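**Student:** coordinates only, no sequence provided:
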């Protein structure tokens, strides 16, 4: 049994990760923001029984993240920083909602790093610690296209943070990867997405289960295939 921390677990991929991990007998700590769908997350955690825990924090609030971390005294084996947003409607290079995109960068790029820093002491105590930043192929600098610039920029920034954290933690044997879950039928991905959430999470878990320090600094999809940075 491993201890997994899923940051951003009230819906979509985070919720399904929580559900599958609880069903397979893992210890699961799952976080959500105030006002999120608590009932769905409680149901997903139910199979874990006493091995399940809920935390409430907004990843934009460093004080709240660090306060939540003090509630977790056990070692953490896997941190999945999944909390994110898609941002405002106006986010092109020709028409930008600057305050909205600035908040998006705070959520998608800096939020995961806040969580990783806050829970690093528990990860250092884990048996096989791993950090996974939930990114997107849209953060690839090699990908063409101009739509949703703010979202793309936030994920590109997250990818650079993943690279730097991977380099900093490699001497400690803690791998850090950026993960693209696929285009998934969730509230964010929309109904026309090509991938069901269960299939995506099945793949994500297989990839995470196999991660070693040799994989650190990789940018992977849910099948374990590398993506160009």
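**Tutor:** Ah, there it is. This one's a predicted model, so the numbers in the text were calculated from it and none came from an experiment. Numbering: from 1, shown residues only.

**Student:** only C-alpha atoms for contact and neighbour calcs from this point on.
**Tutor:** Noted.

**Student:** what's the spacing between the lengthiest helix in the chain and its chain's center?
**Tutor:** Ranked by residue count under DSSP state H, the longest helix found in the chain is helix 149-169. Offset of helix 149-169 from its chain centre (CA atoms, centre = their mean, to the nearest Å): 12 Å.

**Student:** so what does it touch, helix or strand wise?
**Tutor:** Applying 3 or more CA pairs under 8 Å, 6 or more residues apart in numbering; DSSP states H and E, we find helix 149-169 packed against helix 98-105, strand 176-180.

**Student:** what do you get if the cut-off is 10 Å, keeping everything else the same?
**Tutor:** Applying 3 or more CA pairs under 10 Å, 6 or more residues apart in numbering; DSSP states H and E, we find helix 149-169 packed against helix 98-105, helix 111-118, strand 130-134, strand 176-180, strand 219-221.

**Student:** what's the next helix or strand after the second one in contact with?
**Tutor:** Along the chain past helix 111-118, the next helix or strand (assigned with DSSP states H and E) turns out to be helix 120-124. Contact partners of helix 120-124, identified using CA atoms under 10 Å, 6 or more residues apart in numbering, comprise 3-5, 69-70, 72-79, 114, 116-117, 126, 129-131, 169, 172-174.

**Student:** give the PyMOL command for selecting the buried subset of the residues you listed.
**Tutor:** Applying 16 or more other CA atoms under 10 Å to the contacts of helix 120-124, the buried members can be selected in PyMOL as follows:
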select buried, resi 3+4+5+69+75+76+77+78+79+114+116+126+129+130+131+169+173+174
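
**Student:** report how many residues lie close to residue 166.
**Tutor:** Residue 166 has 24 neighbouring residues, counting by other CA atoms under 10 Å.

**Student:** any idea how far residue 214 is from it?
**Tutor:** Separation of residue 166 from residue 214 (CA to CA, to the nearest Å) stands at 11 Å.

**Student:** comparison target, given below:
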């Protein structure tokens, strides 16, 4: 069976991704900042590795532990909401986790993706990162970090295409998680069912696009 690497999998959407793919029989490598505290993730049967994207030493250790393991699908899911009221340090921290770290990790894992069979890289973004769709304002740190993530992964899609690696960014919807809150529109199972379909259908003909969990393309 194929394998998938899921970052930020200890709760919410990442955890549901791990449950989905282990249930489908995939080999799942999932990351958490504190594996010892990720009991629900371990219960899925995934191989749980330590990774704190905000800590360069943790990233180095993770990449070293992964070694030359082939990766069929990279699912970059780790992220933070950031400060609601903009401040310099909080804004920069949000960019570090939501934009810089996942992009650098994807670049470092390019050899692993090249060695995989399916050769797919997907980042969880947000419709709030769409400039065209912004009609309510606010959320400066989160919106801008996701817009920057989208731009960076568009570049990855162009660069990685030469190595037959397909890339996409996906909006999971407003989901009932710790980040989305109890009043969100959909549950994690609904979101993951739609996103898994996108992962399955992603190929070089559709690389570099921005998708909603329902399969609709989102304007940048």
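**Tutor:** Ah, there it is. Treat the numbers as computed from the prediction; the structure is a model and nothing was measured.

**Student:** okay, and the common contacts of residue 166 and residue 214 of structure 1?
**Tutor:** Applying CA under 10 Å, 6+ apart, one finds that residue 166 of structure 1 and residue 214 are jointly contacted by 173-175.

**Student:** closest one to residue 183 of structure 1 out of those, please.
**Tutor:** Residue 183 of structure 1 lies nearest to residue 175 out of those, by CA to CA, at 24.6 Å.

**Student:** and that closest one, what's its match in structure 2?
**Tutor:** Residue correspondence to structure 2 (TM-score structural alignment): residue 175 of structure 1 is matched to residue 166.

**Student:** shouldn't residue 63 of structure 1 be within a helix?
**Tutor:** Yes. Counting by DSSP: H, G, I helix; E, B strand; the rest coil, residue 63 of structure 1 is found in a helix.

**Student:** tell me which residue is most central in structure 1.
**Tutor:** Against the mean C-alpha coordinate of structure 1, by CA atoms, centre = their mean, the closest residue is residue 82 at 2.2 Å.

**Student:** contacting residues for that residue?
**Tutor:** Going by CA under 10 Å, 6+ apart, residue 82 of structure 1 touches 5-9, 12-15, 17, 31, 108, 111-112, 132-135, 179.

**Student:** any idea how far residue 133 of structure 1 is from it?
**Tutor:** Distance, residue 82 of structure 1 to residue 133 of structure 1, using CA to CA: 7 Å.

**Student:** which residues are in contact with each of the two?
**Tutor:** What both residue 82 of structure 1 and residue 133 touch, as defined by CA under 10 Å, 6+ apart, is the set 7, 108, 112, 179.

**Student:** quick check: the farthest pair among the residues you listed?
**Tutor:** Of all pairs in those, the most separated under CA to CA is 7 and 179 at 14.3 Å.

**Student:** sorry, back to before: narrow the contacts of helix 120-124 of structure 1 to those in helices?
**Tutor:** Residues of these located in helices (DSSP H): 69, 114, 116-117, 169.

**Student:** now distance to residue 99 of structure 1 too, for these, in JSON lines please.
**Tutor:** Output for these, formatted as JSON lines (distance: CA to CA, whole Å):
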{"residue": "69", "distance to residue 99 of structure 1": "29"}
{"residue": "114", "distance to residue 99 of structure 1": "20"}
{"residue": "116", "distance to residue 99 of structure 1": "25"}
{"residue": "117", "distance to residue 99 of structure 1": "25"}
{"residue": "169", "distance to residue 99 of structure 1": "33"}
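
**Student:** what about residue 200 of structure 2, neighbour count?
**Tutor:** If you count neighbours by other CA under 10 Å, residue 200 of structure 2 ends up with 11.

**Student:** where does it sit: helix, strand or coil?
**Tutor:** Going by three-state DSSP: residue 200 of structure 2 is helix.

**Student:** what lines up against it once you look at structure 1?
**Tutor:** For residue 200 of structure 2, the aligned position in structure 1 is residue 209, judged by TM-score structural alignment.

**Student:** now do the same contact list for that match.
**Tutor:** With contact set as CA under 10 Å, 6+ apart, residue 209 of structure 1 has these partners: 78, 128, 130, 203.

**Student:** so what's the nearest residue to the second one once chain neighbours are set aside up against?
**Tutor:** So the one you mean is residue 128 of structure 1. Leaving aside its chain neighbours, residue 128 of structure 1 sits nearest to residue 77 (5.6 Å; criterion: CA to CA, 6 or more residues apart in numbering). Residue 77 of structure 1 makes contact with 1-5, 27, 122-131, 174, according to CA under 10 Å, 6+ apart.
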